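[1] here is my input, please return the structure:
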Amino acid sequence: MKYTMARSALVLVVTGGVLAGVAPAANAAQRLGPFGYGRIKLGMSEAKARATGLIVRKTINAPTTCAAYDLKTKRYDGNRAGLFISKRQGVVTISGPPAARTPQGIGRGSTPAQLKAAYPRLKQSAMYGTFATVPGNPKASYIFHVSKNMVLGVTLILTKQDCLK
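    Now for the predicted structure:
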């Protein structure tokens, strides 16, 4: 899989132990989607997102026109960011922390078979890799960061956004 600088700005490398099992569904505090993660919502203005007290600004060296942030509970090294916020569209990407799960129960540690069962219409693209439209929110997609054996992480993104060109 070819990585570009723009793609690597969104791609998360999730490190740590593997979960022994996959929860059937995420509880509300750890749910990523269909419209956000906790109090951080897709489309939320930068001011409102900052007012939650849950994010911290960061500087990255990547070709993006948007502000980069991390969740205070999950900070990324280097040129990775947990959120991107557009001046025009508000929050456009939210990378779930390791414990985050989609409402369908998919998250770090899920197997490729579990991913395909939960999202039978998975697609592939050069920009995003493995992704699927978010059930209940046709304006959003999940990007699944997948190895041969498991899901490494999940990002919720507005499908039409102006952060990455």
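[2] from now on I want contacts and neighbour counts done on CA atoms only, so please keep to that.
    Will do.
[3] what's the closest non-adjacent residue to residue 125?
    Leaving aside its chain neighbours, residue 125 sits nearest to residue 131 (7.9 Å; criterion: C-alpha to C-alpha, 6 or more residues apart in numbering).
[4] err, residue 142, not the other one
    Setting aside the residues directly before and after it, residue 142 is nearest to residue 156 in space (C-alpha to C-alpha, 6+ apart), at 4.8 Å.
[5] this one next, for a side-by-side:
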Amino acid sequence: MMKVLVAVLAGGALLTAGAPAFAQSASAQSAKTTLGPYGYGKVRLGMSEKQAKATGAVVLKKAGEAGSCAGWDLKALPSGKDNVGLYISKKRGVALIFAAKGVKTPEGIGLGSTMTQIKKAYPGVKTAASGYPYVGVPGNSKAYYSFLLSKGKVYELALGLNTQDCVN
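    This next block holds a predicted model:
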């Protein structure tokens, strides 16, 4: 039995007899509400536009002009009329993904978090020249989280490629 269990887990599936049905759905739900370290759900940083569209998880919102990034939404988390949920760069692919309400980093930071919570989750947090906090993503040296705060609380959280070319 142990050999079978090891083989099944090594294949990335949880198929043990008698496992509660919620074990798989809880894991899937967690992936759907977690931003980082490599993306959100099926959408991954660095994916080309073609790859991102093939996931079925994104919808074009604003086409990019020559050499610029296109604005997209995550189908499951529409961002509203004047916003986008992510940017896809012609050069870099998925370059920036924004957190929606209820979405958190693996360390538990999301919209509404405080600077104290950010510093506790990310002791290495720095402040950009613009005045906004940012930190390298644990487990992904090619990405960062940026936080915009108002009245002491995060109102915008983004996961971005260090090389993204869509926003300042």
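[6] circling back: residues contacting the residue nearest to residue 142 of structure 1?
    Contacts for residue 156 of structure 1 (C-alpha atoms under 8 Å, 6 or more residues apart in numbering) come out as 32, 33, 36, 93, 94, 95, 96, 140, 141, 142, 143.
[7] contacting residues for the fifth one?
    In other words, residue 94 of structure 1. Residue 94 of structure 1 neighbours (C-alpha under 8 Å, 6+ apart): 36, 37, 42, 82, 83, 84, 155, 156, 157.
[8] can I assume it sits in a strand?
    Yes: assignment of residue 94 of structure 1 by DSSP: H, G, I helix; E, B strand; the rest coil places it within a strand.
[9] so how far is residue 96 of structure 2 from the corresponding residue of structure 2 for residue 65 of structure 1?
    With TM-score structural alignment defining the correspondence, residue 65 of structure 1 maps onto residue 68 in structure 2. Using C-alpha to C-alpha, to the nearest Å, one gets 13 Å for the distance from residue 68 of structure 2 to residue 96 of structure 2.
[10] of the two, who's got more company?
    Of the pair residue 68 of structure 2 and residue 96, residue 96 is the one with more neighbours under other C-alpha atoms under 10 Å, namely 29 against 16.
[11] tell me the centre residue of structure 2?
    Central residue of structure 2 (C-alpha atoms, centre = their mean): residue 35, 3.0 Å from the mean position.
[12] could you find the closest non-adjacent residue to that residue?
    residue 105 (4.9 Å).
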